[in-house]
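> Fold the following.
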Amino acid sequence: MDLEIKPDQLKVLPHHQYVTTDGISPSTVAPSPIDQFRIWFKEAVEGGVVKEPEAVALSTATPDGIPSARMVLFKKLDPRGFVFFTNYTSRKSEEMLANPHASLVFYWKEVHRSVRVIGQVEKVSREESEEYFKTRPYGSQIGAWASKQSTVVQEGELQGRVGELEEKFGADVPTPEFWGGWRVVPTEVEFWIGKPSRLHDRVRYLRVETTRDDQPQWKIERLAP
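Down below sits the predicted model:
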């Protein structure tokens, strides 16, 4: 990447063009975006070149429409949608409680692919949250209790809590009541492949509104790059 740097400005100059041999179209993708994502994610993991395929940008908004975005870790795909876990008192959770819509963006730079998801959000069951919490490393379990996510902390305060909680819980850390999973139930999913001259392949799934939650149907279209 080349930069033009001036005292009051930084400019990214034209650089790498995508060179990809694969492509997608409405006629080649799976009938369901859930199935198509499963195919792409499996390829991203098994290909061994994507550094962190589960990293995903999550965007939420207040009821007034003020957006915020951050990176989270995608943890589960089920027939309803995309699941991640977090503190239920965090900024993102508070925004989703007040405005139950969100978007996700996966970007797999190494294979020039991206997936964008828009949908409604819902909490996963308590049983699902507890099941996943038990698989987390001990430090992450303690960290979930120690961090009052998105609040201001003083230097050394977090480390002090960690020590107290390790003494309190020992090796058996329970799932916090204020922690658990969210599921993004998609109404729109776009699959993107970078192509030369910015003439990217884009295929979008739009959920047919009249279809049932447990049996959604999808309209599949090509979008202009």
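
> use CA for all of it now, contacts and neighbours both
Fine.

> Identify each buried residue in the helix ranked longest in the chain, please.
Taking DSSP state H as the criterion, the chain has its longest helix at helix 33-47. Residues Pro33, Ile34, Phe37, Phe41, Ala44 are the ones in helix 33-47 that count as buried (16 or more other CA atoms under 10 Å).

> Now do the same contact list for Pro33.
Pro33 makes contacts with Val189, Tyr205, as judged by CA atoms under 8 Å, 6 or more residues apart in numbering.

> The strand or helix carrying Val162: how far from the chain's middle?
According to DSSP states H and E, Val162 maps onto helix 157-169. With CA atoms, centre = their mean, to the nearest Å as the basis, helix 157-169 stands 29 Å off its chain's centre.

> Look up the closest residue to the residue most central in space within the chain, ignoring the ones flanking it.
The residue lying closest to the centre of the chain (CA atoms, centre = their mean) is Val56, at 3.5 Å. Nearest residue to Val56 in three dimensions, chain neighbours excluded: Phe106, at 4.8 Å (CA to CA, 6 or more residues apart in numbering).

> please give me the structure for this one as well, since I'd like to look at both together:
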Amino acid sequence: MTENPHALFDTWLTQATESEPNDPEAVALATATPDGRPSVRMVLLKGHDERGFVIYTNRQSRKADELEANPRASLLFHWKTLRRQVRVEGAVSRVSDEESDAYFASRSRDSRLGAWASEQSRDLDHRDTFLNRVEEMRRRFEGRDVPRPPHWGGYRVAPERVEFWRDREFRLHERRVFLPDGRGGWTEGLLYP
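Down below sits the predicted model:
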């Protein structure tokens, strides 16, 4: 029964990409403050491999503050059309500046300008204030490339537990859990629904 959870995730994500009408890479990211106050929000998965699952954000945001203070997180992918979900739990680390630069360069120009203009998670007096800041950034970078702001980058969740859940008739769901085996591989088991 044992598979590599990364390979199984790739298969499920490919199937979700074919069936989900919007954002198959959308994932709920759960963090906590140092004193244990939980917080969850939807983000977009921007990369995954054997090292883990990568998201990007303003590193002055609430989520980044929580990831820096308490570098553990949970992810939840829910693909309603497939009636499946994947849960990932693990330690969090920053991705390299090179990886952050490469991803940032792949974003649309307006998204890059928005990253400079936004004081993510801070109080905003009026939407026009933000839109005016975007226009200021448009003028600032007119005719040249928009580099990655120093306060913006990625985080990687290195999985220590991965659970694959499939809906089954009469709520007799299937739950497969993968845990590291301590030798660079994985052990697999089942959980009661």
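
> hang on, the earlier thing: structure 2: matching residues for the helix or strand following the helix holding Val162 of structure 1?
Once helix 157-169 of structure 1 ends, the next helix or strand along the chain (criterion: DSSP H and E) is strand 179-193. Residues 152-166 of structure 2 are matched to strand 179-193 of structure 1 when aligned by TM-score structural alignment.

> sorry, back to before: for the residue in structure 2 that the residue nearest to the centre of structure 1 lines up against, pull up the helix or strand it's in.
Under the alignment (TM-score structural alignment), Val56 of structure 1 maps onto Val27 of structure 2. Element membership of Val27 of structure 2 [criterion: DSSP H and E] is strand 26-32.

> distance from that strand to structure 1 after superposition?
Here the mean offset of strand 26-32 of structure 2 against structure 1 after fitting is 0.2 Å, by mean CA distance after the TM-score superposition for structure 1.

> Contacts for that strand, please.
Strand 26-32 of structure 2 is contacted from outside by 38-45, 63, 66-67, 70, 72-78, using CA under 8 Å, 6+ apart.

> Also stretch 148-155 of structure 1?
By CA under 8 Å, 6+ apart, stretch 148-155 of structure 1 touches Asn87, Thr89, Ser90, Arg91.

> Repeat that for stretch 78-92 of structure 1.
34, 60, 68, 72-77, 93-94, 124, 129, 144, 148-150, 178-186, 213-214.

> change it to 6 Å
Stretch 78-92 of structure 1 is contacted from outside by 74-76, 149-150, 178-185, using CA atoms under 6 Å, 6 or more residues apart in numbering.

> For that stretch, buried residues please.
Gly81, Phe82, Val83, Phe84, Phe85, Thr86, Asn87, Tyr88, Thr89, Ser90, Arg91, Lys92.

> Which of those fall within helices?
Arg91, Lys92.

> any idea whether Leu179 of structure 2 is helix, strand or coil?
Assigned by DSSP: H, G, I helix; E, B strand; the rest coil, the conformation of Leu179 of structure 2 is strand.

> residue in structure 1 matching it?
Using TM-score structural alignment, Leu179 of structure 2 pairs with Leu206 in structure 1.

> Which residue is the nearest non-sequential neighbour of Cys28 of structure 2?
Cys isn't right for residue 28 of structure 2; it's Ala. Met42 (4.4 Å).

> Just give me the match in structure 1 for that neighbour.
Looks like Met42 of structure 2 aligns to Met71 there (TM-score structural alignment).

> ok, back up a step: check the mean deviation of the match of strand 179-193 of structure 1 from structure 1.
Relative to structure 1, stretch 152-166 of structure 2 is 0.3 Å off (mean CA distance after the TM-score superposition for structure 1).

> Now the alignment partner in structure 2 of Gly119 of structure 1: which helix or strand?
Aligned by TM-score structural alignment, Gly119 of structure 1 pairs with Gly90 of structure 2. Following DSSP H and E, one finds Gly90 of structure 2 within strand 84-94.

> That strand: what's the following helix or strand?
Trace forward from strand 84-94 of structure 2 with DSSP H and E and the next one is helix 97-106.

> quick revisit: distance of the match of Val56 of structure 1 from Asp128 of structure 2?
29 Å (CA to CA, to the nearest Å).

> Quick one: map Arg133 of structure 2 onto structure 1.
Arg133 of structure 2 maps onto Arg161 in structure 1, by TM-score structural alignment.

> For the contacts of stretch 78-92 of structure 1, pick the one with the most neighbours.
Val184 (25 neighbours; other CA atoms under 10 Å).

> Check the contact between it and Lys123; I expect there is one.
No: counting by CA atoms under 6 Å, Val184 of structure 1 stays clear of Lys123, with 8.9 Å between them.

> So what's the residue count around Ser93 of structure 1?
Neighbours around Ser93 of structure 1, by other CA under 10 Å: 19.

> Excluding chain neighbours, what is closest to it?
Asn87 (7.1 Å).

> which one in structure 2 is aligned with the one you found?
In structure 2, Asn87 of structure 1 lands on Asn58 (TM-score structural alignment).

> And Gly143 of structure 1, by the same measure?
Taking TM-score structural alignment, the alignment pairs Gly143 of structure 1 with Gly114 from structure 2.
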